[in-house]
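Visitor: need a structure here:
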Amino acid sequence: MTERPSAPARRRSLFSRVSRRTAVTWASLLAMCSLLLVGLSIPVPYVVERPGPAIDVLGSYDGEKVITISGTEQHPTDGALMMTTVSVDGGPGYPVRAGEVVAAWFDPTQTVLPRELVFPAGQTKQETSLRNAADMTTSQQDAVAMALTELGIPFTREITIAGVLEGGPADGVLEPGDVVLAVDGETRSTAAEYQKLTRSAPAGQDIAMRIRRDGAEQDVAVPTESADGATRMGVVLAPGYDFPIDVKLAVAGVGGPSAGTMFALAVYDELTPGALTGGQKIAGTGTMNDAGEVGAIGGIRQKMVGARDEGATFFLAPAANCDHVVGHVPDGMSVVSVATFDDALQAVETIGSTGSAEGLPTCTS
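Guide: Model (predicted):
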């Protein structure tokens, strides 16, 4: 005769099996959550673009006046001409994690891009900083040149050191703003021609350069190294100018070339009587070359959001960026399409005198 377990014993057995199953389920869930958290914290090869600050170029930034002009009269003005910026995470030295990328995908004010579309493969944090600083310096110089050209003020062209790589061979020997007069006793008319001279020199040997710094000429011996099979000093050479007036633009910690158009407008405004903006808050973006052409930039959607958050109601957008503007204009903002400095100047003058962008070209007109 087979003895059957009592009812309490059967209940205890059932409870034990249920408890084990529950424990296994919870353990599995905890393990999955742990794996998910670890996965979300792993650095990934993407870049996240977020709205950055909009800076009034006619005002101050970090307690310092953005534009300072000496050697000629500087006129008081009003309103705001805002350069716009993008906060970029995921570049060299600033990795972005999977969790941040996932969150950015669901935020309409942010953009996720593969890193290789934004930064060259193998580029270091120091090289990125050098390029951003050099681009900012060059954009400022081109902006001043454009404003002076518009005002009929003559100046001369030259080749300058736009940036020096931190820890590179030329660090401590050359400085941003140095004017290049000769390399190994030879003169050239363009930055590219001087670069060809330096790259053809034997790597590891000093290059003799004659420069002008703070108005005084001097000879320096610049160390070199081999990088990617070429001789490198660790500097960026760029076209520069010798202006009859001194214009300083101070936006420490902000790099890149995209503020050129707003810099040019602000310098023009400071050098002419009256308020160009008519008291309006006008933001914008776009590179500016010495021919007066407004160039395309990245992150325009984030820049429009940043401008709106700072109270701008008008925005100047490069005509080449219109495809990225349509359908993404913040509520209450009027966007004007500009292709040249003259377009941008006319837009600001019209907005300043009428308080409206009516009749000006847009990205849909």
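Visitor: From now on I want contacts and neighbour counts done on CA atoms only, so please keep to that.
Guide: Will do.
Visitor: in whichever helix in the chain runs longest, what's buried?
Guide: If you go by DSSP state H, the chain has its longest helix at helix 7-40. For helix 7-40, the buried set under the neighbour-count rule, 16 or more other CA atoms under 10 Å, comprises residue 40.
Visitor: The structure of the following sequence is requested for comparison with the preceding one:
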Amino acid sequence: MRRRGLTVMLGFAITLVLAVLAGTAEVPYVELSPGPTVNTLGAVDGSGQACTELSDSCQEVIQITGGETSASKGQLRMTTVSVSSSVSLLEAIKGWFSDEDAVVPRTLIYPEDKDEKQVEEENRQEFEASQTSAETAALRYLGFPVKVAVSEVPADGASAGKLQAGDIVETVDGVEVSSVQKLLQLVTEKPAGAVRQVGYTRDGVKSTVDITTKAGQDGNPKLGISIKTTQPNPYQLKIKLDKIGGPSAGMMFALGIIDKIKAEDLTHGMVIAGTGTIDDEGRVGPIGGIAQKLHGARAAGATVFLAPAANCAETVGNVPDGLRVVKVSTLDDAMAALAALPSGAPLPSC
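Guide: The predicted structure is shown next:
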């Protein structure tokens, strides 16, 4: 009996050790959880923590000079997702049963052909691009349109002898050119060889010219010009926020810029959170981790959440109590929603 008892105890110990090893062994998954939220109207220190007194180590998230700015009583909070790249089996099982967290295959976040540093660098670049688009979209909303200017006309291009460096491209076949993306869209609507009427301004004088497009190396129709954009305005804008990556804060940055420049308090004293990419035209695009961002927003005190329309299906069953989710597709939608909040008027919801 004694030998049998020792055998049972040894077997139990071995089983326990194997269970512990299995539970702590890493699995090919990552865990997504609610990340920090940041008030785009506030100030942060070098570590990204909120602070109240401005100093060398505590600076406004959105810095604007060149014109008057205003302060709001409420908050416009951008939201983030924290990624745990090393996940054990036990942690994965716990995450699968969590309402706030999500466990997804590692390759969805870190593709096999890229290491973590490469992904982080891409996220950093996307974050910087989102800031630029946010500035462009916000200034456009405030009445400072983007101008698409000709920077060069190759001698063998379709526009040789018709357009010249410095011309501002205003229209294509009567449709306004409001951004580089819009110009490319308009030009590619008809095949190479089509005659396009291009409206332009040269030295303050508006004119039109017919240009027959040519096929480029990719086969797409080209006007045969190099272009650059300008957006004349009195402001100098800078967004100061480190250690955050990806493009999903674009919409909230745009709203923050508008709120600081306009005299009105867009927040109405409320804590409003949101997420969504934004392009130069003010279109709001989908993001990842919407469920985690909803919970992070509520934990930060938000009662309203602006969500991209394309993410609405993912919010079902993931909205914490006390949080109202508003569907937006454009910057105009977001501004209209903020304006309607005090009146209690119906808003498009997910």
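Visitor: next structured bit after the longest helix of the first structure?
Guide: Following helix 7-40 of the first structure in sequence order, the next helix or strand is strand 43-44 (DSSP states H and E).
Visitor: Can you give me the stretch of the second structure that that following strand aligns onto?
Guide: Counting by TM-score structural alignment, strand 43-44 of the first structure pairs with residues 26-27 of the second structure.
Visitor: average distance between that stretch and the first structure?
Guide: Mean deviation of stretch 26-27 of the second structure relative to the first structure after superposition (mean CA distance after the TM-score superposition for the first structure): 1.8 Å.
Visitor: Contact partners for the one residue sitting closest to the centre of the first structure?
Guide: In the first structure, the centroid-proximal residue (CA atoms, centre = their mean) is residue 256; its distance is 3.8 Å. Counting by CA atoms under 8 Å, 6 or more residues apart in numbering, residue 256 of the first structure makes contact with 131-136, 139.
Visitor: try it again with 10 Å
Guide: 85, 129-139, 287, 297 (CA atoms under 10 Å, 6 or more residues apart in numbering).
Visitor: Okay, and which of the residues you listed map to helices?
Guide: Short answer: the contacts of residue 256 of the first structure in helices (DSSP H) are 129-139.
Visitor: Tabulate those (JSON lines), appending neighbour count and distance to residue 351 of the first structure.
Guide: Listed next are these as JSON lines, based on neighbours: other CA atoms under 10 Å; distance: CA to CA, whole Å:
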{"residue": "129", "neighbour count": "20", "distance to residue 351 of the first structure": "36"}
{"residue": "130", "neighbour count": "22", "distance to residue 351 of the first structure": "37"}
{"residue": "131", "neighbour count": "20", "distance to residue 351 of the first structure": "35"}
{"residue": "132", "neighbour count": "18", "distance to residue 351 of the first structure": "32"}
{"residue": "133", "neighbour count": "24", "distance to residue 351 of the first structure": "32"}
{"residue": "134", "neighbour count": "25", "distance to residue 351 of the first structure": "32"}
{"residue": "135", "neighbour count": "23", "distance to residue 351 of the first structure": "29"}
{"residue": "136", "neighbour count": "24", "distance to residue 351 of the first structure": "27"}
{"residue": "137", "neighbour count": "24", "distance to residue 351 of the first structure": "29"}
{"residue": "138", "neighbour count": "25", "distance to residue 351 of the first structure": "28"}
{"residue": "139", "neighbour count": "25", "distance to residue 351 of the first structure": "25"}
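Visitor: Quick check: the farthest pair among those?
Guide: Greatest spatial distance in these: 129 and 139, 15.3 Å, computed using CA to CA.
Visitor: in the stretch 1-150 of the second structure, which spans are strands?
Guide: Applying DSSP state E, counting those that start in this stretch to the stretch 1-150 of the second structure gives strands spanning 26-27, 29-34, 38-39, 43-45, 50-51, 58-60, 62-65, 75-78, 81-84, 87-88, 102-105, 147-152.
Visitor: Give the aligned range of the third one in the first structure.
Guide: Equivalent residues of strand 38-39 of the second structure are located at 55-56 in the first structure, counting by TM-score structural alignment.
Visitor: ok, average deviation of that stretch from the second structure?
Guide: Mean for stretch 55-56 of the first structure is 0.8 Å (mean CA distance after the TM-score superposition for the first structure).
Visitor: what about that stretch, distance to the chain center?
Guide: Offset of stretch 55-56 of the first structure from its chain centre (CA atoms, centre = their mean, to the nearest Å): 14 Å.
Visitor: what range in the first structure does stretch 259-271 of the second structure sit on?
Guide: Counting by TM-score structural alignment, stretch 259-271 of the second structure corresponds to 269-281 in the first structure.
Visitor: Any buried residues in that stretch, and which?
Guide: Going by 16+ other CA under 10 Å, stretch 269-281 of the first structure has these buried residues: 269-271, 275-281.
Visitor: Which of the residues you listed sits closest to residue 46 of the first structure?
Guide: residue 281 (34.0 Å).
Visitor: Leaving out sequence neighbours, find the closest residue to the counterpart of residue 85 of the first structure in the second structure.
Guide: Matched by TM-score structural alignment, residue 85 of the first structure corresponds to residue 80 in the second structure. Closest residue to residue 80 of the second structure apart from its sequence neighbours, by CA to CA, 6 or more residues apart in numbering: residue 35 at 4.8 Å.
Visitor: same deal with residue 248 of the first structure?
Guide: residue 68 (5.2 Å).
Visitor: Please tell me I have it right and that neighbour contacts residue 76.
Guide: No. Applying CA atoms under 10 Å, one finds residue 68 of the first structure not in contact with residue 76, separated by 11.9 Å.
Visitor: From the buried residues of stretch 269-281 of the first structure, which land in strands?
Guide: residue 281 (DSSP state E).
Visitor: Mind checking which of the buried residues of stretch 269-281 of the first structure are in helices?
Guide: Per DSSP H, the subset of these in helices is 269-270.
Visitor: tell me which of the buried residues of stretch 269-281 of the first structure is nearest to residue 210 of the first structure?
Guide: Closest to residue 210 of the first structure out of those is residue 271 (33.7 Å), distances taken as CA to CA.
Visitor: Quick one: residues contacting the closest one.
Guide: Contacts here follow CA under 10 Å, 6+ apart; on that basis residue 271 of the first structure touches 69, 72-77, 147-148, 151.
Visitor: What of residue 121 of the second structure?
Guide: By CA under 10 Å, 6+ apart, residue 121 of the second structure lies in contact with 127, 245-246.
Visitor: That one -> the first structure?
Guide: Alignment note: residue 121 of the second structure maps to residue 130 in the first structure; criterion TM-score structural alignment.
Visitor: Alright, calling it a day.
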